[in-house]
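Undergrad: quick one: sequence plus predicted model below, questions after.
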Amino acid sequence: MGVNQCLHQALLIARQPREQWRAQIEQIPEACQAPGVCTGREGCRQRVADYLRVQWLMIERREAAAGRRR
């Protein structure tokens, strides 16, 4: 899997309810399936987990900000 495939998987997971993210991340292979084309230095699972961790934090911040505006 090239980096673009890893990030594509992350985008697909991000569309799911957050409660399902952990289980879906665990299903991703740890090692890259296409190391010849991958430009990432970490495994696919780690890359997706890192991306979704940032998304999770941003979602929480948006929800907190929306709660303060009310």
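TA: Good, I have the coordinates.
Undergrad: going forward, measure contacts between C-alpha atoms and count neighbours the same way
TA: Will do.
Undergrad: would you quantify the distance from the nearest residue to R18 once chain neighbours are set aside to V37?
TA: Distance criterion CA to CA, 6 or more residues apart in numbering; nearest residue to R18, sequence neighbours excluded, is W56 at 7.9 Å. Distance, W56 to V37, using CA to CA, to the nearest Å: 28 Å.
Undergrad: this is the comparison structure:
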Amino acid sequence: MSVSRCLLPAAEKAARTPRTGWKEQIDELPVACPHPGICTGGVGCRERVADYLRVQFKAQARREQVKGGKRA
């Protein structure tokens, strides 16, 4: 199993959460992977999801900047 076991549920939750709440969402994740026997990620869930959401946050902010949006 790939890292998707933890990343996909976190990404789906982030899609339903305003970006301002992503930090709290990340803080709720376990530091170590709860599935070490099947995960191929090599790093903990919190670190991996934080990296993913950081990229998504910057991409959304950039999209809004280009469109002239004002959302947080």
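TA: Nice, I can see it. Keep in mind it's a predicted model, so treat the numbers as computed, not measured.
Undergrad: TM between them?
TA: Here the TM-score for the pair of chains, by TM-score structural alignment, normalised by the length of the first structure, is 0.86; 68 aligned residues with a CA RMSD of 1.9 Å.
Undergrad: returning to what we had before: and the residue nearest to R18 of the first structure, how many neighbours?
TA: Applying other CA atoms under 10 Å, we find 15 other residues in the vicinity of W56 of the first structure.
Undergrad: that one pairs with which position in the second structure?
TA: The alignment partner of W56 of the first structure in the second structure, by TM-score structural alignment, is F57.
Undergrad: name the helix or strand for its match, please.
TA: helix 45-67 (DSSP states H and E).
Undergrad: now do that helix: which elements does it pack against?
TA: Helices and strands touching helix 45-67 of the second structure, by 3 or more CA pairs under 8 Å, 6 or more residues apart in numbering; DSSP states H and E, are helix 4-15, helix 22-28.
Undergrad: okay, those helices in TSV with distance to G42 of the second structure next?
TA: Listed next are these as TSV, based on distance: least, CA to CA, whole Å:
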stretch	distance to G42 of the second structure
helix 4-15	13
helix 22-28	18
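Undergrad: please name whichever of those helices is nearest to G44 of the second structure.
TA: helix 4-15 (9.7 Å; CA to CA).
Undergrad: give me the buried positions along the closest one.
TA: Buried residues in helix 4-15 of the second structure, counted by 16 or more other CA atoms under 10 Å: 6-7, 10-11, 14.
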